[in-house]
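1. I'd like to go over a predicted model; first the sequence, then the structure.
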Amino acid sequence: MQPPPMPGGAPIAEIAALVGTGCLKGCMLVLLFGTYSETMGMMSNVYLCDLPGAGGIFCGIDDEMTVSHLLAFLLAVFSIAVPMAIWSEVISRGIYRDPKAWLADPTNKIYAILALGVYGLVFALETVNLYTLIARQSVGGPFQTTDTNPMMEFLANNQGLGVFVAALVAIVNTVLGLLAVRAAYSLKTKLAR
């Protein structure tokens, strides 16, 4: 049984799926931004308000924002956008229907290698940053955190599980990217009818 269409012609289920996956991707963006902000101290003493020219724009947004925060936000957006862009190409070109036929073209092989390389960088970025956040609980020196978190301490003491959790978050980001892109294409298809 089909759900009733909305007044504009869009089915409720497709809109709900798109909003739900958008919310989940937003949560993943916040998680990655927080992780990158915690692990990246590069230029954390340079405030964006102090920059010539565009500093006034940043002062209007947040006067405590540093270059480190901006870099962390850009990396988080990159980490969210890359899997979604790859899945979008896979779905729009119909690569999932016959991958061997698509890979038969030498140019497509180059595209696939480049896409896997960029995705590998994103996967490594997410995994290393999340694991760094976990490992800071057990190391001494300047990287040690003063906040004690029982879950992070448990993962730091169980190194293998910490690596698995870090990799699992990166995989969840990829799956959420697929779900968000499929929901957008499903809504686009229903609206085109």
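-> Perfect, I can see it now.
2. contacts, neighbours, all on C-alpha from now
-> Fine.
3. what's the single longest helix in this structure?
-> Longest helix in the chain, counting residues (DSSP state H): helix 159-192.
4. who does it touch, helix- and strand-wise?
-> Under the contact criterion of 3 or more C-alpha pairs under 8 Å, 6 or more residues apart in numbering; DSSP states H and E, helix 159-192 touches helix 12-39, helix 67-92, helix 106-135, helix 150-157.
5. May I see the buried residues of the shortest one?
-> Same thing as helix 150-157. Going by neighbour count (16 or more other C-alpha atoms under 10 Å), the buried part of helix 150-157 is 152-153, 155-156.
6. Please state the offset of it from the chain centre?
-> 23 Å (C-alpha atoms, centre = their mean, to the nearest Å).
7. do the same with the third one
-> Taking the mean of its C-alpha atoms, helix 106-135 sits 12 Å from the chain's own mean (C-alpha atoms, centre = their mean).
8. swap in the second one?
-> Using C-alpha atoms, centre = their mean, we find the averaged C-alpha position of helix 67-92 to lie 6 Å away from the chain's own average C-alpha position.
9. cool, stretch 182-193 as well?
-> Using C-alpha atoms, centre = their mean, the offset of stretch 182-193 from its chain centre is 23 Å.
10. on that earlier part again, what angle separates the longest helix of the chain from helix 12-39?
-> 140 degrees (axes from the mean of the first three to the mean of the last three C-alpha atoms, to 10 degrees).
11. Tell me the buried residues in helix 159-192?
-> For helix 159-192, a neighbour-count test (16+ other C-alpha under 10 Å) marks 162-163, 165-167, 169-171, 173-174, 176-187 as buried.
12. and the comparison structure, right after this:
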Amino acid sequence: MANLTQAYELQELDIRTGYRFLFVSVGSKTILKAVRYTYARTFEDKKVYNLGFGDYDIKTGTIVDQAKSNNGDAYKVLQTVLSTIPYFFEKNPDAMVLVQGSDSDPAFAERCRKTCNKHCFTTCKRFRQRIKVYRSYVEKNFGDLSISFWFLGGFLSINRDVEIQRYVPGREYDAILFFRK
């Protein structure tokens, strides 16, 4: 992965339902975060794993991927999440990773409006924000990343399936898939 010089220290847990990484976000608060790779489906003979992350709820043992921490360390958190990718591919060299934003579901905007302090009237400003961050990282580093990875872009269909095509820089996608060359 490109430019991952500043990342939090990770604790890796190998669990049956996927690989989980924990780290502590230190900013205005101290927040336990988690990254998890969960098997989603098979695509062209490759196991596809969804990369999910968010605040880790110790009581329930779950990742709260809708959390908006605003902890002042978003760049370092993103670097930490991305730093798990080489570890994942070490253990799963033939796998494919799927990245989607938890805020890309059309129902997200309606849920957001109930607690939003931005007073969005026609278009939710937080809708699809996370996939835009991932896409921006890929766009800025596409040349370097393409040396090691193949990229595909995905569009959500009406029935929530992901329709996949070759990744074209500059195109807006609902999901990004990638795998090692």
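-> Noted; the coordinates are in hand. Model, not experiment: these values are computed from the prediction.
13. How alike are these chains, TM-score-wise?
-> For this chain pair, the superposition-based TM-score is 0.30 by TM-score structural alignment, normalised by the length of structure 2; 95 aligned residues with a C-alpha RMSD of 5.3 Å.
14. Quick one: closest of the helices and strands packed on helix 159-192 of structure 1 to residue 57 of structure 1.
-> helix 67-92 (13.1 Å; C-alpha to C-alpha).
15. Output the helices and strands packed on helix 159-192 of structure 1 in CSV; the columns should cover distance to residue 60 of structure 1.
-> CSV is the format used below for these (distance: least, C-alpha to C-alpha, whole Å):
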stretch, distance to residue 60 of structure 1
helix 12-39, 20
helix 67-92, 15
helix 106-135, 30
helix 150-157, 35
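16. and of the ones you listed, who's closest to residue 192 of structure 1?
-> helix 12-39 (12.9 Å).
17. Run the angle between the closest one and helix 106-135 for me.
-> Relative orientation of helix 12-39 of structure 1 versus helix 106-135 (the same axes, to 10 degrees): 60 degrees.
18. tell me which residues of the helix or strand following helix 12-39 of structure 1 are tucked away?
-> From helix 12-39 of structure 1 onward toward the C-terminus, using DSSP states H and E, the following helix or strand is helix 55-61. Across helix 55-61 of structure 1, burial judged by 16+ other C-alpha under 10 Å covers 58-59.
19. Equivalent analysis for stretch 33-53 of structure 2, please.
-> Here stretch 33-53 of structure 2 shows 33-39, 48-53 as buried, counting by 16+ other C-alpha under 10 Å.
20. quick one: contacts for the residue nearest in space to the middle of structure 1?
-> When C-alpha atoms, centre = their mean is applied to structure 1, the residue found nearest the centroid is residue 80 (2.6 Å). For residue 80 of structure 1, the contacting residues are 25, 28-29, 173, 177, by C-alpha atoms under 8 Å, 6 or more residues apart in numbering.
21. which one of the residues you listed sits closest to residue 76 of structure 1?
-> Of the contacts of residue 80 of structure 1, the one sitting nearest to residue 76 of structure 1 (C-alpha to C-alpha) turns out to be residue 29, at 5.9 Å.
22. Skip the chain neighbours and tell me the closest residue to that closest one.
-> In this structure, residue 29 of structure 1 finds its nearest non-sequential neighbour in residue 76, 5.9 Å apart by C-alpha to C-alpha, 6 or more residues apart in numbering.
23. Tell me the spacing between residue 111 of structure 1 and residue 90 of structure 1.
-> Going from residue 111 of structure 1 to residue 90 of structure 1 by C-alpha to C-alpha, to the nearest Å gives 11 Å.
24. Same drill for the two, tell me which one is more crowded.
-> Of the pair residue 111 of structure 1 and residue 90, residue 90 is the one with more neighbours under other C-alpha atoms under 10 Å, namely 15 against 12.
25. do you know how far that one is from residue 189 of structure 1?
-> Going from residue 90 of structure 1 to residue 189 of structure 1 by C-alpha to C-alpha gives 16 Å.
26. Equivalent analysis for residue 150 of structure 1, please.
-> Remark: distance between residue 150 of structure 1 and residue 189 of structure 1 (C-alpha to C-alpha) = 47 Å.
27. And residue 127 of structure 1, by the same measure?
-> Residue 127 of structure 1 is 35 Å from residue 189 of structure 1, where distance means C-alpha to C-alpha.
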